[in-house]
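# Could you work out the structure for the sequence below:
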Amino acid sequence: MSSDTPDQTAPDYKSTLNLPRTEFPMRAGLPKREPEWLARWERIGVYDRLRANAEGRRPFVLHDGPPYANGHLHIGHALNKTIKDMIVRSHQMMGFDARYVPGWDCHGLPIEWKIEEKYRAKGRNKDDVPINDFRRECREFAAGWVDIQREEFKRLGITGAWDRPYLTMDFHAERVIAEEFQKFLMTGTLYQGSKPVMWSPVEKTALAEAEVEYHDHQSHTIWVPFRVRRGGNAPMPDVETSDFDGANQAVLADDLHAARVVIWTTTPWTIPSNKAIAFNPSIEYGLYRVDATQDESWTAVGDLYLVADALAAQVLEQARVTSHSRVRGVSAAELGGLTCAHPFAGIEGADGFWDYDVPVIDGDHVTDEAGTGFVHTAPSHGADDYECFVKRGWVDRMTYNVGEESEFLPHVPFFAGLTVFDRKGKEGKANRTVIEKLVEVGGLIARGRVKHSYPHSWRSKAPVIFRNTPQWFAAIDKAVGDGQDTYGTTIRQRALTSIDELVTWTPRTGRNRLFSMIESRPDWVLSRQRAWGVPLTCFTKKDTQPTDPDFLLRNEEVNARICAAFEEEGADAWYADGAKARFLDGIVDADAYDQVFDILDVWFDSGSTHSFVLRDREDGTPDGIADVYMEGTDQHRGWFHSSMLQACGTMGRAPYRNVVTHGFTLDQKGNKMSKSLGNTIVPEAIIKQYGADILRLWVAQADYTADQRIGPEILKGTADSYRRLRNTLRFMLGSLADYSPDIAVDRDDMPPLEQYILHHVERLDRQVKEGYASFDFQGVFQKVFQFATIDLSALYFDIRKDALYCDGTDSLERRSALTVLDILFHRLTGWLAPILVFTMEEVWLERFPGDDTSIHLQDMAATPESWHDPVLAEHIETHRAVRRVVTGALELERQAKTIGASLEAAPIVYVPAETADKLDAEKFATLCIVSNLTFSTDPIPEGAFTLPDVPGVGVVFQKAEGGKCERCWKVLPDVGTHANPGVCGRCDKVLGSS
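Reported below is the predicted structural model:
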């Protein structure tokens, strides 16, 4: 039957039709109604009932990467938590005991910074406040935001143990974090070292790579010539000594005695800490003479400079040299034996501070892509620089010239007290003053400015510096010595083995990213110079050096005392008066030890969560390992990374089996969201306008493995998809008002069309479950949506409306259709419940009302494999192909207003003989929703309608002959010849039996 409604002038016949009956509204009203379902789920205890009902099932645990308890949710939070919720809900409905414990990261600098801001506004100094009073305010601040964010997450429809989340500031959590740190202490992987780390002058603490983001920054650039002093004694490692014999014997060519080695740097403030110059033996170098200059050049005719050949022209042009000559090439052997003077060597007022040798050394990090081919090396202020010195055993040559506020310390001549960056992150006077001094002593040949990507603190947004400072590290290449050597003896080996052998990565590129990061990373900096966090619970012996075997106190009894105190009082116990004596007295001499007051990097906190969530909780996992970690791609250098290092250090392997990664959220034009651009979209606004289900549907429709776009137009499209799906569900609900199990038809007794739909159901059920198992929500929704809107609404429902509305109650077609609709109802609601949590609850309750029922207490229905029937499917696909030609021909007639509805047609369909044998005209007329239809195997006449992708089929339009049935609207010859006036034989029979 057509989609038009029956003629309103025939009310008697309309009342005899089995029209859909439902109160399910077409307008969802989600913003208003969703809170009612949230309250209902809480009232009936859906999450806890699932746990009780799932006893005995295999546990499936997604371990929640803790968001930071600081501020309202942004769209990235909504994306993240919704994907997690889909993973948890889908696995629960596929037969697992899918547990989800939400958590929060509560320690660290952002919270501490907020309390400091409050103090500064009142003119108070944080250092004047008792530390545990300060920590109490941080705890209260974090607790307040946990409560706010919890309600915001719940509003998104996220299921979980919201009444018992994990918090890194809970006393038990703080105890376990300390306990996990003590494992590093006891196995010997913890050490105190002095090396350059990224340091925030604003926050006055070391930062991990995960706490740093890169932004454009305009830096000074300088080209500095270092005067060659002599041939030195600094051969390159791993190179035959004979290559350097001439240089090592200080036999230098005359032209090199007068030469200067040119370096280029974007950090002039590090020049006072220069200790070497690095070159790369694989680069071609030359000795260049200045032949002519501009008047304002800082070079002179006859000057000799050593630079890489590939960069010589641009270096000398920058120095305003108008003509130059390449005197000769300079070999690696010659360069490796050079010793230079520091640019400030011998200057008046420096008291010999810089009168040391500056050796020229090799370094693989040197390139000839920019600069001069020589790299100014300050081992206290650069990672590559430091490694060059470690490789040579020159760590004792490190400098300690810069303090925690990026200020030159008092012992540095000329520059003492000058800062690189001030407390607001603005440039201080250090760079300019160093440049001015270089100009004064003839230590520059050029200067400039460059905009480049530069590290900034992701919290203060201020630039950071590399600064040599004593810190605590976890050695990732030292044998752990804990006996858990299945995947390697060191943290790095265990991590790399875990990445390849134990973890499945979605998308696969996540593996490559984390592998390369861990493969090349330095030791893990564990310490921070702040107050709000878990302290490094260790003691150092007085009058010893970090390299001494007994420098660190390693005592299990002391450790147990600390952990017991933390369990009862939290980490504040470490800062209480008399804490050192409390923990040491009666075990060792407390006066012989110093207490360490640095706090742990918050990434160690969150990296340890597997131990106090997965291992310690009843709703954790039997082996303390999560089935899934799922976060944004930035967490390859954050939580995925720190969790891997921490777990490999304490339990010998990765703490997860699957890592799922999502991209970033952009506006609908592909731009990063920014308050200054006015293109931010917050979850609260979307929920208020559309409802959380539309936001969840946007997540399901997006390829979350890449960056996703969101904006008004995209959300409108999402809402349109939702309406189309809702319309499908509404039709099902209306038709199922007449269904009861006693009228059900077995699959083998159903007409071929119903068997074909069940074949699709079986295939789609497999695809949906495979998609959910592999976290492919976009694939799941696309397949379900296409099935619901095309295979069902546009095909099956359209065809079967006639039988559903007009057939008698005992009709096989009608009973079969209702049986299939019941099957579809259970499949569609189950498949879509993890995505559209509110709407599927509404659909479920519309059909199965009750005080304690919920779609979310159901599993996805089991689907018999016997429904799979590829032979039948191929047969029906032939019908569908021919049908497309028929409907295409009718659409042209409808557009030409020859007909108003397809039931006015009785087309002739030309098909090959082998196809005609598979088709029944009467049944095919029902499929095409026409009143009559004739097949012909004659050649397709000229002018017949055809489609290029359905060869051999043509359609010639003809109008149906007869009268229009006032009940079913078919046009048939027998209308008006029966007892009931104006109806066809089928309708007369139904009316006669009613």
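# use CA for all of it now, contacts and neighbours both
Fine.
# all strands for the stretch 501-650 of the chain, in order.
All strands of the stretch 501-650 of the chain, identified by DSSP state E, counting those that start in this stretch, fall at 504-506, 524-525, 527-528, 539-541, 593-595, 599-600, 626-632.
# run this one through as well so I can compare:
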Amino acid sequence: MCADKTEVTPDYKDTLNLPKTDFPMRAGLPKREPAWLERWEQIGVYDRLRAKEGRQPFVLHDGPPYANGHLHIGHALNKTIKDMIVRSHQMMGFDSRYVPGWDCHGLPIEWKIEEQYRKKGKNKDAVPVIEFRQECRKFAEGWIDIQREEFKRLGITGNWPNPYITMDFHAEAVIAEEFMKFLMNGTLYQGSKPVMWSPVEKTALAEAEVEYHDKESFTIWVKFKVAEPADHKLAGAHVVIWTTTPWTMPSNKAVVYGEDIAYGLYEVTGTPDECWVNVGDKYLLADNLAADVFKRARLSEDQYTRVADVPASDLAGIGLTHPFAGAEGGNGEWDDIRDFRAADFVTDTEGTGFVHCAPSHGMEEFELYRDLGMLEQVITYNVMDDGGFRADLPFFGGKYILNRKGGEGDANTAIINKLVEVGGLMARGKIKHSYPHSWRSKAPIIYRNTPQWFAGVDRKLDDGMGEHGDTIRERALRSIDELVKWTPQTGRNRLHSMIENRPDWVLSRQRAWGVPLTCFTKKGALPTDADYLLRNDEVNARITAAFEENGADVWYEEGFKAKVLDGIVAPDDYEQVFDVLDVWFDSGSTHAFVLRDREDGTEDGIADVYMEGTDQHRGWFHSSLLQASATKGRAPYRNVVTHGFTLDEKGMKMSKSLGNTIVPEAVIKQYGADILRLWVAQTDYTADQRIGPEILKGTADSYRRLRNTMRFMLGSLGDFSEDQRVEPSEMPELEQWVLHRLAELDHTVKAGYKAFDFNGVWQAIFNFATVDLSAFYFDIRKDTLYCDGDTLNARAARTVLDILFHRLTTWLAPILVFTMEEVWLERFPGDDSSVHLIDMPDTPRDWINEPLAAKWAKVRQARRVVTAALEVQRTDKVIGASLEAAPVVHVREAEVLAALETVNFADVCITSDVQLTGDPSPAEAYRLPEIEGVSVVFEKAEGEKCQRCWKILPDVGGHSHPGTCARCSSALDS
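Down below sits the predicted model:
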């Protein structure tokens, strides 16, 4: 009797081992991340990691951000890279410590308090200095609390309850102590030389405090008459100089020429209607530049002629007169003859071939006359600290180079007008050029000769630490070349060049908020005298102790000088210095009070890593290197890692005026901190990075793809237990191939983390997760995981998934700190559970199987041809799914055919059947041009569709469970 054809096939859906997990597809990171932050704080993750014993310390020393505003995207990039370094090394088995810090002294904070005073009509100079400093301290404290929470929201791990702060009493004591080492080792001296000076802020600046912007400047061509000797053949002719700083003309003391430049004497033969030259005037000019100069003076080529060669030897011994010489009302200020000599910095590529010298306002001129022993004759003090001319300077007293906001003052115009009046001007114009500005006030700076305190970088140090050189410069250069590894290597070249060519370090600032230069000078002595500076160990110890107890404010207390000098020297014989230290000295000294003094520092006071932006080659990397070279004898770091700047999607610098800024808070609010962290990992941070809405969308898409990979693993491991574990040697080839890839990837990931290559780590993991796993291994093994019973293949697959889980979560935890915690807790919940307490597992090297990998590379190539051929049939609607196919695969190479015959190639291709043949490929067979020797002839699968696994097989319906294949029927019986 025939079976009833109307019998209903059972619904086998509930018999499948489908993934089960509560892990959501939608992350909801903005709302969920704060709870994980709170949880980490409650269970004390950072402290528990510090309690792990027997680990080699690894310390990233934090370059302190400045405590004066909300975080910008550069902060987020910087701190996230640091966090990835710290977390990855911890999970690779180190005791990876991170002490966050803040820079608190300096002009930006002082400037903010002054602004508050101005709004209230309050005069800063009328406020007691200690009261003013306490206002600055309070301001910094407020911003530290704000920034701390903003950094924590990014998922940054560290010793947040106990950071280092440069205005803490101990820090101030150590900074002073480190300064006094300069005092005692002979590198400290007081000198008067041109320094970069901010008239708006009334203080000297270091190179690291200067940035360059375009500026429009006056440019003038000025006549200096040859006056001595009176019988010289050039007497009465004019030497012409060119300058973009007319305000320096009142301070001119000389003109210099180049010994190798070809000069000529030119005579004016005609003039236009309006000009500042006369027929018969004779001018000395470099031949290469003469035509341009006369063009600037509005003369055509037929209005001047070259009348004589003037070799440089003819210029020796000439004296010049300043254009203001003899001017009525000048009171003799400029009547002295101006020096005229050769100098090696003169060129004939721009200007006139002659350079006017105001040694008080130019370093090359200063050094020239210093080396000649003539500084006393050429140094002037015409410009005051606010950029105004001294009140008694004829014609220009009280004129300002810049106005209060940094714009053009009235000095340049007044000087140009006076030059016109006295007949000293040949031409004038304007030029747009790159010009130094204060990075804080954004106002232009000037070079100004002032008494300042310097650290001599070439002075010999007699301190017993000469292993790497006898001077600061020698030690710094040798550290760069021999003791430090640079990421990227270009960082080495940049800093080496800076150190090699830098002048002495200007340590002093004429401000109030900072650590004072704790030294005393002898009244009546000269800076060159041996006893000018008081050098006394007991005095130094008293200062340090006072700072340790009450902070640097005590320096300003009445009677402090007498207190520390009493019984050692007569206090009335000494002056107390009230300048404050360059804030870069503060941050450059942090190695001493963080790495050296703290329990979570290092034994030798040297950090494993300093990591900052590329601007810190002239900033923190630079000052730390100089400071430590003087006080430790070497660099305070072993690795220096540098990141670039953050730009918008078009590669433009971000600015509020352009409206292209990306604020970390806004990104976190929309996407979550993990997306921002992932953006960091996806970039090559060693170059400039771009960020914007479209880039963040792409980052979020990559995140979703990875999240789906993790979700699949979680769902498939829900009922996994240790008794299901299969040894690698017993696993099918496909699982052994996954282990091989894992072993390869383990090496790549850990080497990448050690090299701080997070982009390389992310790309390797992401490609593995999406290409090797989701698109290949998971795709193939879904059938086994869903449909098999308790088979070796199913147990081996789950074992591999478990192995994958532990590695992917720990490998990715330094990058996606919140998401990997969520993934971990989904599988291993518990009050004390956290992926961040786990190390990256050791991966056996014997999982590497190169012959197996080579074989499966061939299998995957053949699979690509099959899946591409089936996609054509799906697109043409011949089939709806690959299980409807049973393709014939023609394989030309016997080795490849043998490889395919030893695997279940139908399962690999996710077809119901496959026929492999070495027969010649028919013309109509499908081929991929890039994969030779494999072609596919499409055939439909024969048989019925299994109602449980959906394969189309001939045996479906012939087993104890209706509508099933043999495999599914057996699974239902087990």
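# Quick TM-score on the pair, please.
A TM-score of 0.98 describes the superposed chains when it is computed by TM-score structural alignment, normalised by the length of structure 2; 963 aligned residues with a Cα RMSD of 1.2 Å.
# which one of the strands of the stretch 501-650 of structure 1 has the most crowded surroundings?
The highest mean neighbour count among the strands of the stretch 501-650 of structure 1, using mean count of other Cα atoms under 10 Å, belongs to strand 527-528: a mean of 26.
# That one against structure 2, how far on average?
Mean deviation of strand 527-528 of structure 1 relative to structure 2 after superposition (mean Cα distance after the TM-score superposition for structure 1): 0.4 Å.
# What span of structure 2 is that strand aligned with?
Strand 527-528 of structure 1 corresponds to residues 508-509 in structure 2, going by TM-score structural alignment.
# which residues sit against that stretch?
203, 204, 205, 452, 453, 454, 517, 579, 580, 581, 582 (Cα atoms under 8 Å, 6 or more residues apart in numbering).
# Those: which two are farthest apart?
205 and 517 (15.7 Å; Cα to Cα).
# and the longest strand for structure 1?
In structure 1, taking DSSP state E as the definition, the longest strand is strand 212-231.
# ok so, going back, take the contacts of stretch 508-509 of structure 2 and lay them out in CSV including distance to residue 499 of structure 2.
As requested, the contacts of stretch 508-509 of structure 2 are exported to CSV (distance: Cα to Cα, whole Å):
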residue, distance to residue 499 of structure 2
203, 23
204, 20
205, 17
452, 20
453, 19
454, 16
517, 24
579, 25
580, 24
581, 20
582, 18
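# Which of the residues you listed sits closest to residue 151 of structure 2?
Nearest member of those to residue 151 of structure 2, counting by Cα to Cα, is residue 582, at 26.6 Å.
# any idea what residue 828 of structure 1 aligns with in structure 2?
Using TM-score structural alignment, residue 828 of structure 1 sits opposite residue 808 in structure 2.
# any idea how far the residue nearest the centre of structure 1 is from residue 664 of structure 1?
Geometric centre of structure 1, nearest residue: residue 632, 1.4 Å, by Cα atoms, centre = their mean. Using Cα to Cα, to the nearest Å, we find residue 632 of structure 1 at a distance of 7 Å from residue 664 of structure 1.
# and if you look at residue 199 of structure 1?
27 Å.
# These two: which has the busier surroundings?
Neighbour totals were compared for residue 199 of structure 1 and residue 664, and residue 199 leads with 26 against 19 (other Cα atoms under 10 Å).
# Might you report the residue contacts of the more buried one?
205, 206, 207, 404, 464, 465, 466, 467.
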